[in-house]
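**Student:** Requesting a structural model of the entry that follows:
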Amino acid sequence: MRKLSLLLVLAAIAATGCTPTERGAGIGAATGAVIGGAVTGNVRGAAVGAAIGGVSGAVIGNVAGRPGQCYYRDRYGRRYIAACPG
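**Tutor:** Alright, predicted model coming up:
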């Protein structure tokens, strides 16, 4: 239980620098893996759950993003947000 708590804390810290789409995909995949593994009782069910949850979470996270805004990277690799072209 203690290892699981530590893993969840580390995952939450890593997700703070992500876009809403990336964050939604991560949360969806983790939730799907847990539910899929619990329902089927095997690794295959967890993998299918992670795939379905990841895609669903990415779609939801993408919708939650800023409309009309795009993410870009400058030449130093830093991410910034600006209006989408066209």
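**Student:** rest of the way, CA atoms for contacts and neighbours
**Tutor:** Will do.
**Student:** What about Cys62, how many residues nearby?
**Tutor:** No Cys there; residue 62 is Asn. Close neighbours of Asn62, defined as other C-alpha atoms under 10 Å, add up to 18.
**Student:** That one and Cys18 touch, don't they?
**Tutor:** No: taking contacts as C-alpha atoms under 8 Å, Asn62 lies outside contact range of Cys18: 11.8 Å.
**Student:** to compare against the first, here's another:
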Amino acid sequence: MKKLLLVLPLVLAGAAACTPTQQGAAIGGVGGAAIGAAVANDSVEGAVIGGAAGAIAGALIGRASEGSNQCVYRDQYGRRYTAACPRGYY
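**Tutor:** The predicted structure follows:
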């Protein structure tokens, strides 16, 4: 347990430099592996399946949260559409 407490800050510091997609995949993979190992009859198989599913879900969620330089606009009739954001708009 002490080793985990020593390694955890290093892992978190390394994840800070990642994109939201990579962070989501890592967090989802770890969380999915932990949940899969806890609920499955075979903890190794559960961890592998849960980790894979969590990584995929986390990557999709992380990708959705990344800025794609697209803005959502509404026209005078209330219809919504997506187009490139104006220059300099963050």
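**Student:** thinking again about what came up before, residues shared between the contacts of Asn62 and Cys18 of the first structure?
**Tutor:** Common neighbours of Asn62 of the first structure and Cys18, using C-alpha atoms under 8 Å, 6 or more residues apart in numbering, do not exist here.
**Student:** Setting aside sequence neighbours, what's the nearest residue to Ala47 of the first structure?
**Tutor:** Ala33 (6.0 Å; C-alpha to C-alpha, 6 or more residues apart in numbering).
**Student:** Check whether the equivalent of the one you found over in the second structure sits in a helix, strand or coil.
**Tutor:** In the second structure, Ala33 of the first structure lines up with Ala33, judged by TM-score structural alignment. Three-state assignment for Ala33 of the second structure (DSSP: H, G, I helix; E, B strand; the rest coil): helix.
**Student:** again, but for Tyr72 of the first structure
**Tutor:** Assignment for Tyr72 of the first structure (three-state DSSP): strand.
**Student:** Would you check that it makes contact with Ile81?
**Tutor:** Yes: contact criterion C-alpha under 8 Å: Tyr72 of the first structure and Ile81 qualify, at 6.1 Å.
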